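**Student:** Here you go, sequence then predicted model.
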Amino acid sequence: MMEPISSPHHPRFLAPKLSYLSGWCTLLLAALSTSCGLVEKHHLVGSYYLVAEDAPQQMKVVFNLNPGERQSYLRIGEMVYAVGWDHNYIVAKQHPENNRRIDHYYYLDIKKDYESAAPRSSVVGPLTELEFKRRQADLGLPGFRLTIESLQ
């Protein structure tokens, strides 16, 4: 004997509900796959973040007043693989153009920076390791606290 359509076990009873759930699942997956596009994000200090949009090799230091929004201002470009910070400075090591045989050093003076500032007004670099160590001793720049091992 066949169960009535109103029974929760009848195929015609289940079909509309499964179709409804399938639609919501598809919508949820689409929203998740296009959410913010960041593969990596580390808050450093204040409005500064270490981020990579699509691939870790795009790691850079940005200024972002509204962390929920995608608009940010580039401070130190790709490929940053190590950073340090305190309330006065952010320091960074970078492989320019993803060339891991070259190391550039930078520091950012937080007191000289603001949203629409040109990066050259607050960012110093590229520096060699020797130049960086001299500035570190003279200015009391912080040490490196975070290293992205896969980019080193």
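**Tutor:** Looks like it came in fine. Note that the structure is a prediction, hence the values are computed from the model and not measured.
**Student:** C-alpha from now on. contacts and neighbour counts both.
**Tutor:** Fine.
**Student:** As a check, name the ranges of all strands in the protein.
**Tutor:** For the chain, the strands identified by DSSP state E occupy 40-45, 48-52, 60-63, 73-76, 80-85, 89-94, 104-109, 123-127, 146-147, in order along the chain.
**Student:** list the helices and strands the second one packs on?
**Tutor:** Helices and strands touching strand 48-52, by 3 or more C-alpha pairs under 8 Å, 6 or more residues apart in numbering; DSSP states H and E, are strand 40-45, strand 60-63.
**Student:** any idea which of the ones you listed is most buried?
**Tutor:** Each of these was scored by mean neighbour count; the highest is strand 60-63, a mean of 24, by mean count of other C-alpha atoms under 10 Å.
**Student:** can I get the strands of the chain in CSV with distance to residue 11?
**Tutor:** Compiled in CSV, those are given as follows (distance: least, C-alpha to C-alpha, whole Å):
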stretch, distance to residue 11
strand 40-45, 45
strand 48-52, 48
strand 60-63, 54
strand 73-76, 55
strand 80-85, 56
strand 89-94, 60
strand 104-109, 65
strand 123-127, 66
strand 146-147, 56
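**Student:** Have a look at this structure and report its longest helix.
**Tutor:** If each helix of the chain is counted by residues according to DSSP state H, the longest one is helix 11-33.
**Student:** circling back: okay if I get the helices and strands packed on strand 48-52 as a markdown table plus distance to residue 27?
**Tutor:** What follows is those, written out as a markdown table (distance: least, C-alpha to C-alpha, whole Å):
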| stretch | distance to residue 27 |
| --- | --- |
| strand 40-45 | 24 |
| strand 60-63 | 31 |
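**Student:** adding another structure so you can compare the two:
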Amino acid sequence: MLVIASIVVVLAIAVAGCTGSAPEGGTGLSKQDAYLNAYCTGMDYHSRAQDYFSNGTIAWESGDFRKAVAEYANASMDYDAAANVYGEMARYAASPGDGAFGDSLRGCAFNLSRASDSFMNAAIALEENDTDKAYGLFEEGQSYVNDSDMMLDRCIALTPEWLLNLTSG
């Protein structure tokens, strides 16, 4: 029986810096405010995607592959949206380090989107009783999850000092 381990993405800074700190979008934002706004928007998508992914995992483990397909499809869409927004962070980065942080978040979300797609397709294969195909897709999804875990470690290491200061103050 295939079992998907639940992914819990915990960044040291997570959404704590986003509790009202990011101003609404607009043309008059400073680069730092625009960067923080993009970060917070990305985190919103990422958090929703994580919930969908967890729900997909629960549905998978209970044998409700149809629900798993729907949840993983939603996770994929929100992880893609997060990746796109994190990619925008580079436009507003005040330093190469800030840009690298956004790029790492983008890579993490992108890989989780691909993992969601793989698990969704594996669930479809299981509904069709094609266990060989399902196993291959499951392994592919796990590979994306592993890559994302490595990127998450990099994200934590690259977290801008000023962003950490927002969350501790």
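**Tutor:** Ah, there it is. All values derive from a computational prediction rather than experimental measurement.
**Student:** TM-score, when you put one on top of the other?
**Tutor:** In this superposition the chains share a TM-score of 0.26, using TM-score structural alignment, normalised by the length of the first structure; 74 aligned residues with a C-alpha RMSD of 5.4 Å.
**Student:** Spell out, range by range, the helices that occur in the second structure.
**Tutor:** With DSSP H as the criterion, the second structure has helices spanning 31-61, 65-92, 96-127, 131-158, 161-168.
**Student:** among the helices and strands packed on strand 48-52 of the first structure, which is nearest residue 139 of the first structure?
**Tutor:** Closest to residue 139 of the first structure of those is strand 40-45 (C-alpha to C-alpha; 18.5 Å).
**Student:** Taking strand 89-94 as reference, get the angle to that closest one.
**Tutor:** Angle between the axes of strand 40-45 of the first structure and strand 89-94 is 150 degrees (criterion: axes from the mean of the first three to the mean of the last three C-alpha atoms, to 10 degrees).
**Student:** relative to strand 48-52, how tilted is strand 40-45 of the first structure?
**Tutor:** In this structure, strand 40-45 of the first structure runs at an angle of 170 degrees to strand 48-52, with the same axes, to 10 degrees as the basis.
**Student:** what helices or strands is strand 40-45 of the first structure leaning on?
**Tutor:** Here strand 40-45 of the first structure touches strand 48-52, going by 3+ C-alpha pairs under 8 Å, 6+ apart.
**Student:** how much does the strand it packs on deviate in direction from strand 80-85?
**Tutor:** Angle of strand 48-52 of the first structure versus strand 80-85, following the same axes, to 10 degrees, is 160 degrees.
**Student:** Nearest the middle, which residue of the second structure would you pick?
**Tutor:** residue 109 (3.4 Å; C-alpha atoms, centre = their mean).
**Student:** Residue 76 is in contact with that one, correct?
**Tutor:** No. Residue 109 of the second structure sits out of contact with residue 76 when judged by C-alpha atoms under 8 Å, with a separation of 9.1 Å.
**Student:** of the strands of the first structure, which approaches residue 14 of the first structure most closely?
**Tutor:** Of all the strands of the first structure, strand 40-45 sits nearest to residue 14 of the first structure, with 41.2 Å by C-alpha to C-alpha.
**Student:** Which one of the strands of the first structure lies nearest to residue 31 of the first structure?
**Tutor:** Nearest of these to residue 31 of the first structure, taken as C-alpha to C-alpha: strand 40-45 at 18.3 Å.
**Student:** Need the residues touching each of residue 109 and residue 76 of the second structure.
**Tutor:** Here residue 109 of the second structure and residue 76 share no contacting residue, scored by C-alpha atoms under 8 Å, 6 or more residues apart in numbering.
**Student:** do you know how far the closest residue to residue 77 of the second structure other than its chain neighbours is from residue 164 of the second structure?
**Tutor:** In space, not counting the residues next to it along the chain, residue 77 of the second structure is nearest to residue 113; the distance is 7.2 Å by C-alpha to C-alpha, 6 or more residues apart in numbering. Spatial separation of residue 113 of the second structure from residue 164 of the second structure under the definition C-alpha to C-alpha, to the nearest Å is 26 Å.
**Student:** Before I go, just wanted to say thanks for your time.
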